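Novice: Take a look and give me a structure for this.
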Amino acid sequence: MNRTHLMCTETGEADFRLHGDCWMHLDQGVKRRGLHAYQGAVYLEESTDKDYCFRVMDGSHDFHSEFFRAFPYASEKSKRREFYKFNEEERTWYENNGCQLICVPVPKGGIVLWDARTAHDTIAPLSGRPDTDRWRCVCFVSMTPAIWAGKDDIEFKNKAYAEIAMTTHWSSQGQKRRKSEEKCDDVLSIKKLPVIARTKEAKLLMGVNSYDFNDGEPNGSPAPYWM
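Specialist: You can find the predicted model right below:
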């Protein structure tokens, strides 16, 4: 089986659902043109449409650039911070373009992949749902071709790996460390990487070890465009 040289990123609560709940957003800003990454979520517990459930606006990735042209304020704001949360008018704009809001139930052990240009959010569980003891337990993983990573990317990834730090959505080109929002994180966080995280494969994914880009294996598509 052929393999593609990849790199990954690591990222690792809840009121009940109310009518109209929505924090639909984009993680890819206007400066990134086209497909820059596939984001992913690995589910360690089942999630049904009655639980804390992942949602997308179906087909919204096709309207990413058009959205920012239609809403100049959103475009300017996303240049400063890529995460952009929609207001009601912006969400309605996507709906009027045929991008309907759908829930994505996932079985335990399942994985969801989505184009980083996709509008998405998660919705709180229903009050009185059947499995009231079911927690949302998800590990977010995003991968991009390792050949896209420059010297600064590799230095960043090595430091994050050594310090067992969590990072945001981008595994190369625009990486940032994820800030802890809870005091208990230091108590719950691991202090030493497990054996599986110290394997050759894991170190390649994290940029600690270098791929041989001339070994005849695919290196993925060329680096994407920026504004």
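Novice: CA atoms for contacts and neighbours, from now on please.
Specialist: Fine.
Novice: how close does residue 174 sit to residue 65?
Specialist: 19 Å (CA to CA, to the nearest Å).
Novice: Ok, residue 47 next?
Specialist: 31 Å.
Novice: Comparing those two, which shows the higher neighbour count?
Specialist: The neighbour comparison of residue 47 against residue 65 (other CA atoms under 10 Å) goes to residue 47, with 23 against 17.
Novice: Now the top helix by length along the chain: buried residues?
Specialist: When the chain is parsed with DSSP state H, its longest helix is helix 151-162. Neighbour-count burial for helix 151-162 flags 153, 154, 156, 157, 158, 160, 161 (criterion: 16 or more other CA atoms under 10 Å).
Novice: One more, please, to line up against the first structure:
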Amino acid sequence: MTQDPKPQFLIDLERDGYVVVPGVVGKEECAEFQEASLKWLESFPYGFKRDDRSTWTRENLPEGATGGIYNRYAVSHEDFVWRIRAHPGIVDIFSTIWGTDDILASFDGMNVTMPINEKTGRTDIPLTEAWPHIDQNARNVDRFELYQGIANLAPNGPNDGGLCVLKGSHLKHAEHFASIGGFRPEKDAGEDQNAYGYIDEDFQWYKDNGCEVVKVCAGEGDLILWDSRTVHWNSSPVGEQTRFCCYVCYCPRSMASEADLAKKFEVFKARKCTTHWPNQNIVFTDLDNDYAVPRRPDGTVDPANRDKPFVDVIETPAVLRLVGVRA
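Specialist: Next up, the predicted model:
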């Protein structure tokens, strides 16, 4: 029996460290996500209104990183987020990547970022500066471990913010670390975490060694994929288009132990949000850092913080399968 040829998107992904797969989510489904995510922001008691630009401020919005990344407030288990996470087209892409449909999903968040500019956008926050990093343990960069994904749910051109990458950097880490005598301990998140950051000198090294800076552009409904070892960051939208996307990531169920699966089900039933690693159950609100609890602009704990969705996920067989439940 002959093996199916490797799809072109996977060839490109392995070579460049990122790829855009077009037309995975339908336009109607994108519109539904946009409407539901704006309604979610308006559900908080701080006065945000999508059609009133004077309310596009930190005072009127729940707390989100870099102007619009939301992964607390139980948002990961809102029904509109799960509709994207369990989307057959996205699940099929990751099943192709892994060579199995027996996969788990992460309980990651979503992004609604209004543009930042004086004419049509926000003026209360600065543009996001580049924060180059990888989402993999620096000790393991010699091997592939995970692909991350963004379900891009609105047009995303050069001025619309979003993912930026150093093309091909996923294959350069061993050479880079050898050139500086190992990874920098102060930029390492620790052996049990999957994060490592880069200083300006490191960033320049990758550029000098053939890694092109790319602001990834994608159409409405496209799926963006990247290797967790690819150096990346996000940029602010500066045009007129609000950025809408959902972060999606999956891995084979075999990468989780029975204890991991039991813990994952507990996390799901508690409606907690996790990092993008589907098998590790790292919960944002359980972390011992300032990000664990959302806060208001004055630093006080957000009284509107919540541990249940506004509109809870419907526990369909497709959803429970991605949680790890098997009949």
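Novice: so the longest helix of the first structure matches what in the second structure?
Specialist: Under TM-score structural alignment, the counterpart of helix 151-162 of the first structure in the second structure spans residues 258-269.
Novice: how about the strands of the stretch 1-150 of the second structure, start to end?
Specialist: Applying DSSP state E, counting those that start in this stretch to the stretch 1-150 of the second structure gives strands spanning 18-21, 69-70, 103-105, 110-113, 133-134, 147-152.
Novice: How about the first structure?
Specialist: Remark: strands assigned in the first structure by DSSP state E are 6-11, 25-26, 32-33, 38-43, 53-57, 84-85, 101-104, 111-115, 120-123, 138-145, 225-226.
Novice: Relative to residue 178 of the first structure, which of the ones you listed is closest?
Specialist: strand 6-11 (7.5 Å; CA to CA).
Novice: Quick check: the closest one compared with the second structure, mean distance?
Specialist: Following the fit onto the second structure, the mean deviation recorded for strand 6-11 of the first structure is 1.1 Å by mean CA distance after the TM-score superposition for the first structure.
Novice: Now do that strand: everything it contacts.
Specialist: 139-147, 166-172, 178, 204-207, 219 (CA atoms under 8 Å, 6 or more residues apart in numbering).
Novice: which residues touch stretch 115-122 of the first structure?
Specialist: By CA under 8 Å, 6+ apart, stretch 115-122 of the first structure touches 22-28, 35-39, 52-62, 64.
Novice: Buried among those residues? Make that a PyMOL selection.
Specialist: Selecting only the buried entries of the contacts of stretch 115-122 of the first structure in PyMOL, with 16+ other CA under 10 Å as the criterion:
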select buried, resi 22+23+24+25+26+27+28+36+37+38+39+52+53+54+55+56+57+58+59+60+61+64
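Novice: hmm, back to that, any chance of a markdown table for the strands of the stretch 1-150 of the second structure, columns distance to residue 302 of the second structure?
Specialist: Formatted as a markdown table, the strands of the stretch 1-150 of the second structure follow (distance: least, CA to CA, whole Å):
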| stretch | distance to residue 302 of the second structure |
| --- | --- |
| strand 18-21 | 36 |
| strand 69-70 | 14 |
| strand 103-105 | 28 |
| strand 110-113 | 19 |
| strand 133-134 | 28 |
| strand 147-152 | 28 |
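Novice: first to last residue in stretch 270-278 of the second structure, what's the distance?
Specialist: 16 Å.
Novice: Actually, stretch 276-294 of the second structure.
Specialist: 19 Å.
Novice: repeat for stretch 211-224 of the second structure
Specialist: 19 Å.
Novice: Ok, stretch 157-176 of the second structure next?
Specialist: OK, stretch 157-176 of the second structure end separation, CA to CA: 31 Å.
Novice: Where does it end up in the first structure?
Specialist: Using TM-score structural alignment, stretch 157-176 of the second structure pairs with 48-67 in the first structure.
Novice: Residues contacting that stretch, please?
Specialist: 30, 33, 47, 94-95, 98-107, 115-126, 129, 134-136.
Novice: repeat for stretch 11-24 of the second structure
Specialist: 9, 89-90, 165, 167-170, 218-227, 229-230.
Novice: what's the answer for stretch 15-29 of the first structure, then?
Specialist: Contacts for stretch 15-29 of the first structure (CA under 8 Å, 6+ apart): 75, 78-79, 81-86, 91, 116-127, 169.
Novice: Among the residues you listed, which are located in helices?
Specialist: 75, 78, 79, 91.
Novice: Drop the exposed ones from these and show what's left.
Specialist: Looks like those have 75, 78, 91 buried, using 16+ other CA under 10 Å.
Novice: Alignment lookup: residue 112 of the first structure to the second structure.
Specialist: Under the alignment (TM-score structural alignment), residue 112 of the first structure maps onto residue 224 of the second structure.
Novice: Just to check, that match is in contact with residue 156?
Specialist: No: Residue 224 of the second structure is beyond contact range of residue 156, at 11.1 Å (criterion: CA atoms under 8 Å).
Novice: what residues do these two have in common as contacts?
Specialist: Between them, residue 224 of the second structure and residue 156 share these contacting residues under CA under 8 Å, 6+ apart: residue 218.
Novice: Helices along the stretch 1-150 of the second structure, start to end?
Specialist: Applying DSSP state H, counting those that start in this stretch to the stretch 1-150 of the second structure gives helices spanning 8-16, 27-42, 79-85, 88-98.
Novice: Return the most buried member of those helices.
Specialist: Compared across those, helix 79-85 shows the largest average neighbour count, a mean of 22 (mean count of other CA atoms under 10 Å).
Novice: State the span of the first structure onto which that one is aligned.
Specialist: Under TM-score structural alignment, there's no match for helix 79-85 of the second structure.
Novice: The residue nearest in space to the middle of the second structure and residue 233 of the second structure: what is the separation?
Specialist: Centroid check for the second structure by CA atoms, centre = their mean gives residue 247 as the closest residue, at 3.6 Å. Residue 247 of the second structure is 14 Å from residue 233 of the second structure, where distance means CA to CA.
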